[in-house]
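In: Sequence isn't available, so here's the structure alone:
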């Protein structure tokens, strides 16, 4: 009987594990559960905050650490864990952005942490990531922001986006880095300099004692690049952008809409999945 090497499978969510409706298909769920039963360690490594990814973690019945905010937070959901970590940003940066929001063209400023969500206002088209109306205790102000956040997300007028990025780099470039979102929305995310998805993936590999060569990481967007480069096998989705496909070790035969992750794992890990 052959011994299957223990694998660490790192899953991005949007455009990868989730279909275009933002859901986990039955086939993907069954396959991931089967991979866990076969002895693999499966972890979500996502740019999403924990508040809108724990539902998927629960749906997949995972009990592994989850990495959020592109590597800036590592937690065991629903519990306190001595090994959890977070990288935070000086809240004075938020205050300066609030003060200069009009001249910088910022229509939204949202700050988040593990148990923190504040914004200057709701967002009518919140892209599924932000509430459209805020509770009183969610309104961002100098008084309400008591702790340093993990992430700052801003919506900027498209024509002022480049200027905003230059401003942040010039003013705070030694502390933070700026990541424009993929897709049609003029959204920019600000987080701790030098922390990426690979930070979280290395943390998971060290925690479980798994070698880089035994890591499989799935992704589709630019924020997945470091994670896929760190993994022994970086797998780009068929629907991934061209940059990610170029640096990947492999590309799925199917898109996220057609169970690309599940089909890849079934084939390459020889999983017995009842269709």
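Out: Good, I have the coordinates. Just so we're clear, the structure is a prediction, and the values are computed from it rather than from any experiment.
In: rest of the way, CA atoms for contacts and neighbours
Out: OK.
In: Quick check: closest non-adjacent residue to residue 93.
Out: In space, not counting the residues next to it along the chain, residue 93 is nearest to residue 172; the distance is 7.8 Å by C-alpha to C-alpha, 6 or more residues apart in numbering.
In: What are the boundaries of the helices in the stretch 1-150 of the chain?
Out: 26-37, 54-59, 91-99, 101-104 (DSSP state H, counting those that start in this stretch).
In: ok, structure two:
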């Protein structure tokens, strides 16, 4: 493979291959590989996550000061926020109300701990098993909130398809909607024009880096926006089937057991 101008890495199911205190973290092999490669080639986290304390700990553990969050809605370069784009508030409120009609789970700004909403608190125990730490009822939503990203969950995939179709027809001019999860069973909604590809490109522009020689590693369809924009978009073997079909390359191994370090090995001097 060509020597990339930058390496963008997703977090969950791509590079976070270990667990400590019930939190996803880099294995020591991945952590050391990122730090070493970053000395020669910029390594940038590009994730759907927001900057929670847990995500900040992950970033700090590898000494990185540039990252792309909320699928491109927030871009930080050399510890400076260079891009931030929220969903227009009026549109965000309408989207919240439309999703509520379907009685599906919503997480705002990727904040599972504080901004998870659902119709019935009676299902709290079941949903906590699915990572929802503090479930709130729809009517507890603060309508003055600034929203950068919606995550929409539903156990019925056909229902998610209906939600996506409905939202695209009603709000397609204002938002970007993509799927994520290894079974494409999650919807993610950001402002129009916002994607991991756009966020990665903004980083490259600020660093005067050729984006067509950059690479992106991921596992889901929210990584697919990078295809045709970056030089190469790469999927691990555990990636969703839909993403593997469009990725430029599919690795023969999964992200587990330091799969990222294994991939980065080729770029060591």
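Out: Received the coordinates, thanks. It should be emphasised that the depicted structure is a prediction, and the values quoted were computed from it without experimental measurement.
In: hang on, the earlier thing: let me know which of the helices of the stretch 1-150 of structure 1 is tucked in deepest.
Out: Of all the helices of the stretch 1-150 of structure 1, helix 26-37 has the most neighbours on average by mean count of other C-alpha atoms under 10 Å, namely a mean of 18.
In: What segments of the stretch 151-269 of structure 2 are helices?
Out: 157-171, 196-206, 241-246, 259-264.
In: closest one to residue 187 of structure 2 among the ones you listed?
Out: Evaluated over the helices of the stretch 151-269 of structure 2, closeness to residue 187 of structure 2 peaks at helix 157-171, with 7.3 Å, by C-alpha to C-alpha.
In: Give me the buried positions along that closest one.
Out: 160, 163-164, 167, 171 (16 or more other C-alpha atoms under 10 Å).
In: Now tabulate the residues you listed in CSV and tack on distance to residue 41 of structure 2.
Out: What follows is these, written out as CSV (distance: C-alpha to C-alpha, whole Å):
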residue, distance to residue 41 of structure 2
160, 39
163, 41
164, 38
167, 39
171, 39
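In: how about the helices of the stretch 1-150 of structure 1, which one is nearest residue 134 of structure 1?
Out: Closest to residue 134 of structure 1 of the helices of the stretch 1-150 of structure 1, according to C-alpha to C-alpha: helix 91-99, at 17.1 Å.
In: Can you check what angle separates that closest one from helix 161-172?
Out: On the basis of axes from the mean of the first three to the mean of the last three C-alpha atoms, to 10 degrees, helix 91-99 of structure 1 is oriented at 140 degrees to helix 161-172.
In: Over in structure 2, tell me which residue corresponds to residue 161 of structure 1.
Out: With TM-score structural alignment as the criterion, the equivalent of residue 161 of structure 1 in structure 2 is residue 160.
In: I figured that match hits residue 187, correct?
Out: Yes: when contacts are counted by C-alpha atoms under 8 Å, residue 160 of structure 2 is listed as touching residue 187 (7.3 Å).
In: still on that earlier bit, residues contacting the match of residue 161 of structure 1?
Out: The neighbours of residue 160 of structure 2, taking C-alpha atoms under 8 Å, 6 or more residues apart in numbering as the test, are 153-154, 185-187.
In: ok, now with 10 Å
Out: The contact partners of residue 160 of structure 2, taken as C-alpha atoms under 10 Å, 6 or more residues apart in numbering, are 102, 104, 152-154, 166, 179, 184-187.
In: before we move on, back to that, joint contacts of residue 160 and residue 187 of structure 2?
Out: With C-alpha under 10 Å, 6+ apart as the test, residue 160 of structure 2 and residue 187 both reach 152-154, 179.
In: Could you work out the most separated pair of those residues?
Out: Taking C-alpha to C-alpha, no two of these sit farther apart than 154 and 179, at 12.3 Å.
In: which one of these two has more residues nearby?
Out: Each of residue 154 of structure 2 and residue 179 has its neighbours counted (other C-alpha atoms under 10 Å); residue 179 has more, 24 against 17.
In: what about that one, distance to residue 259 of structure 2?
Out: Per C-alpha to C-alpha, to the nearest Å, residue 179 of structure 2 is found 24 Å from residue 259 of structure 2.
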